[in-house]
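Enquirer: What follows is a protein structure lacking sequence information:
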């Protein structure tokens, strides 16, 4: 395959993946829009509401922006590098927002423990510093990465990234982030184990919300682990097909799964036989109260 044919082949893959990204994100938004109106715009707002709106609409912006960059629409080389930096820094902001969602859910299932919240936020500050340092070292230096304009014909041009260092710095930077996610998963499993023991002693069924939140922590851990691996893989010399499939996953899955996990908990809560279903999820006694109090609340309304 000649250099011209290879460039045209890469551009076709880029545009096909871009269309797939826009289609998936748009379809997901239409599927969730009715629930969003019901559980966000027509309900009392809470901290999780603001987090949901951030990950939903910031995620849509990032997905569309990432899909358009490179080849779907021609972007001059003079501004392409700056737009690429904006995209990469925005990805880091999005992952930090997703981590805050996990921290807030742990705060909720630990009976709104202020101590736990402060500890987790304190540990999260170094993670933010790592993201900033990684974005400066990996993405913001011309010696590490640059943008090159490929001319196929006088009427067909596209921009692509050129990596100048290997994947090891990205791998090293991802290790603390993964360790922090492991710590969050361990905390979620600990509270689940305690909850299951209490319910077993009382011969009661486990609370569906606690199980759901812990399951979602595990799902997000797997998702973030995959995303960190993918970010490191991007620095390796991958074949065109593999690179575009990796980008398809990285440009869709976080922006679909994170808002959907929040929405699914609200949806379950709204359809539950809970006496306080009109309250915000974090303040609902049907899942934050001890088992005896929860049962008393339910029995008093029967």
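Expert: Right, received. Where do you want to start? Computed from a prediction, not measured in an experiment: that's the story for all the values here.

Enquirer: okay, CA-based contacts and neighbour counts for the rest of this
Expert: Fine.

Enquirer: so what does the helix or strand where residue 157 lies touch, helix or strand wise?
Expert: Using DSSP states H and E, residue 157 sits within strand 156-163. On a contact count with 3 or more Cα pairs under 8 Å, 6 or more residues apart in numbering; DSSP states H and E, strand 156-163 meets strand 145-153.

Enquirer: Run through the neighbouring helices and strands of the strand it packs on.
Expert: Strand 145-153 makes packing contacts with helix 3-36, helix 77-109, strand 156-163 when contacts are defined by 3+ Cα pairs under 8 Å, 6+ apart.

Enquirer: Out of those, which gets nearest to residue 231?
Expert: Closest of these to residue 231 is helix 77-109, at 10.3 Å (criterion: Cα to Cα).

Enquirer: quick one: that closest one to chain centroid distance?
Expert: Counting by Cα atoms, centre = their mean, to the nearest Å, helix 77-109 is centred 8 Å from the centre of its parent chain.

Enquirer: Go ahead and name everything in contact with the strand holding residue 157.
Expert: For strand 156-163, the surrounding residues in contact (Cα atoms under 8 Å, 6 or more residues apart in numbering) are 11, 70-71, 74-77, 80, 144-151, 235.

Enquirer: Show the buried residues in the residues you listed.
Expert: For the contacts of strand 156-163, a burial check counting by 16 or more other Cα atoms under 10 Å picks out 11, 70-71, 75, 77, 80, 144-147, 149-150, 235.

Enquirer: Which positions within the host helix or strand of residue 50 qualify as buried?
Expert: Using DSSP H and E, residue 50 sits in helix 47-68. Neighbour counts over helix 47-68 (16+ other Cα under 10 Å) mark 48-49, 51-52, 54-56, 58-68 as buried.

Enquirer: between that helix and helix 3-36, how big is the angle?
Expert: Angle of helix 47-68 versus helix 3-36, following axes from the mean of the first three to the mean of the last three Cα atoms, to 10 degrees, is 160 degrees.

Enquirer: Report the distance from helix 47-68 to the chain centre.
Expert: Remark: helix 47-68 is offset 9 Å from the chain centroid, using Cα atoms, centre = their mean.

Enquirer: That one versus helix 77-109: what angle between them?
Expert: 150 degrees.

Enquirer: which strands and helices sit next to helix 47-68?
Expert: helix 3-36, helix 77-109, helix 253-270.

Enquirer: one more time with 10 Å, if that's ok
Expert: Secondary-structure packing of helix 47-68 (3 or more Cα pairs under 10 Å, 6 or more residues apart in numbering; DSSP states H and E): helix 3-36, helix 77-109, helix 240-250, helix 253-270.

Enquirer: and the closest residue to residue 274 other than its chain neighbours, what does it touch?
Expert: Nearest residue to residue 274, sequence neighbours excluded (Cα to Cα, 6 or more residues apart in numbering): residue 286, at 6.0 Å. Counting by Cα atoms under 10 Å, 6 or more residues apart in numbering, residue 286 touches 207, 209, 269, 272-277, 293-295, 297-298.

Enquirer: ok, and here's another one to check against it:
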């Protein structure tokens, strides 16, 4: 279990505390316990999704020629599974060492930074292809993503400069506790802001180019392949962006004094829902940004008369394409 040490009135220097049969601290037990149920649900959903889509993943990822996008997919998928189980281990009422507790804590802080950066690269690659592989748009997106990632990382470092944590035992219940110095600035929830700016801009650029190309298709009445591929891309992007918007709203809502460091059951439910939304966005919809395009490529190839000569999604009549190797 995890709880903010600010809620404990007396702190022992070794960061291990035993408080027995004190009813004042019972909310610190019931609230994290409720949150742990949501964490278990997260892990079950992630594992179920992996098992359910394994056949598709084996065909479209493992059996294809490896590329940079393949490596990103595997990293996001596997980190997501480990991240969901890290939630459970962090919240279990079992004795742990202070070092292990601190590893769990910083895993929870840094995994979203790393995974969102990798998802940003995937999104940047998609948008780059949608804009005809324009070098200008690639440089612009790369700089924006770099700034967003650096800003998020800096906020993660600053927000945890005063961190100290360890095991707490409340009425025989083991809790992973943490404390921040009074002078430290808690930026763990604010870290979502730079990523949100990147996601909003990426979504706007995607919608703009899709709208432009669909308008051109109506006027020129070119084949349906271009329109179909844009539909596939914008659908997966839309689902991903909506999930991220929910995560951002829930995370920023957690900055309210009604939820911050609160041990109420309402705050526990809110935190549990936010955790599920974050795992869903990063670990389920994130990998499908690649699977969706590769699945479409496979269907195009299977429908084509020539077979292997139609191995790409064409975005412009000039021949610019998002190939299966590219994604």
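Expert: Sure, I can see it. This is a predicted model, so every value here is computed, not measured.

Enquirer: Skipping adjacent residues, who's closest to the residue nearest to the spatial centre of the first structure in space?
Expert: Centroid-nearest residue in the first structure: residue 254, 3.9 Å away (criterion: Cα atoms, centre = their mean). Closest residue to residue 254 of the first structure apart from its sequence neighbours, by Cα to Cα, 6+ apart: residue 223 at 7.3 Å.

Enquirer: And the residue nearest to residue 163 of the second structure when sequence neighbours are not counted, how close does it get to residue 213 of the second structure?
Expert: Spatially, and ignoring its direct neighbours in sequence, residue 163 of the second structure is nearest to residue 180 (4.7 Å; Cα to Cα, 6+ apart). Separation of residue 180 of the second structure from residue 213 of the second structure (Cα to Cα, to the nearest Å): 51 Å.

Enquirer: what do you get for residue 177 of the second structure?
Expert: Residue 177 of the second structure is 53 Å from residue 213 of the second structure, where distance means Cα to Cα.

Enquirer: Looking at the two, which one has more neighbours?
Expert: Higher neighbour count among residue 177 of the second structure and residue 213: residue 177, with 26 against 17, using other Cα atoms under 10 Å.

Enquirer: Run through who's touching stretch 227-239 of the second structure.
Expert: With Cα under 10 Å, 6+ apart as the test, stretch 227-239 of the second structure has contacts from 123, 126-127, 130, 202-203, 206-207, 209-211, 213-215, 217-218, 225, 240-241, 243-245, 281, 285-286, 288-293, 295-297, 300, 312-315, 322.

Enquirer: at 8 Å instead, please
Expert: Contact partners of stretch 227-239 of the second structure, identified using Cα under 8 Å, 6+ apart, comprise 203, 206-207, 210, 213-214, 217, 285, 288-289, 292-293, 296, 313-315.

Enquirer: what does stretch 75-87 of the second structure give?
Expert: 36, 39-40, 42-43, 46-47, 104, 107-108, 111, 115, 118-119, 279, 282-284, 286-287.

Enquirer: before we move on, back to that, angle of the strand holding residue 157 of the first structure against helix 77-109?
Expert: Going by the same axes, to 10 degrees, strand 156-163 of the first structure makes 60 degrees with helix 77-109.

Enquirer: Report the buried residues of strand 156-163 of the first structure.
Expert: Across strand 156-163 of the first structure, burial judged by 16+ other Cα under 10 Å covers 157, 158, 159, 160, 163.

Enquirer: So which bit of the second structure is stretch 102-119 of the first structure matched to?
Expert: For stretch 102-119 of the first structure, the aligned range in the second structure is residues 123-140, judged by TM-score structural alignment.

Enquirer: where's residue 90 of the first structure relative to residue 107 of the first structure, distance?
Expert: Noted for residue 90 of the first structure: a distance of 26 Å to residue 107 of the first structure, by Cα to Cα.

Enquirer: Give the helix, strand or coil label for residue 190 of the second structure.
Expert: Assigned with DSSP: H, G, I helix; E, B strand; the rest coil, residue 190 of the second structure falls in the coil class.

Enquirer: pretty sure residue 322 of the second structure is in a strand, no?
Expert: Yes - according to three-state DSSP, residue 322 of the second structure belongs to a strand.

Enquirer: quick one, what contacts it?
Expert: For residue 322 of the second structure, the contacting residues are 126, 129, 130, 312, 313, 314, 315, by Cα under 8 Å, 6+ apart.

Enquirer: picking up where we left off before, how far away is the residue nearest to residue 274 of the first structure from residue 199 of the first structure?
Expert: Using Cα to Cα, residue 286 of the first structure is found at 14 Å from residue 199 of the first structure.

Enquirer: now do residue 288 of the first structure
Expert: Residue 288 of the first structure is 14 Å from residue 199 of the first structure, where distance means Cα to Cα.

Enquirer: Which of those two has more residues huddled nearby?
Expert: The residue with more neighbours, out of residue 288 of the first structure and residue 199, is residue 288; 20 against 17, by other Cα under 10 Å.

Enquirer: what residue of the second structure takes the place of that one?
Expert: Match for residue 288 of the first structure (TM-score structural alignment): residue 315.

Enquirer: How much space separates its match from residue 31 of the second structure?
Expert: Residue 315 of the second structure is 51 Å from residue 31 of the second structure, where distance means Cα to Cα.

Enquirer: same deal with residue 109 of the second structure?
Expert: Applying Cα to Cα to residue 109 of the second structure and residue 31 of the second structure gives a distance of 20 Å.

Enquirer: Please apply the same query to residue 154 of the second structure.
Expert: With Cα to Cα as the criterion, residue 154 of the second structure and residue 31 of the second structure are 30 Å apart.

Enquirer: what about those two, which has more around it?
Expert: Remark: of residue 154 of the second structure and residue 31, residue 31 carries more neighbours, 22 against 13, as counted by other Cα under 10 Å.

Enquirer: Leaving out the residues flanking it, which one is nearest to the aligned partner of that one in the first structure?
Expert: Residue pairing (TM-score structural alignment): residue 31 of the second structure is matched to residue 10 of the first structure. With Cα to Cα, 6+ apart as the criterion, residue 10 of the first structure has its nearest non-adjacent residue at 6.1 Å, and that residue is residue 240.
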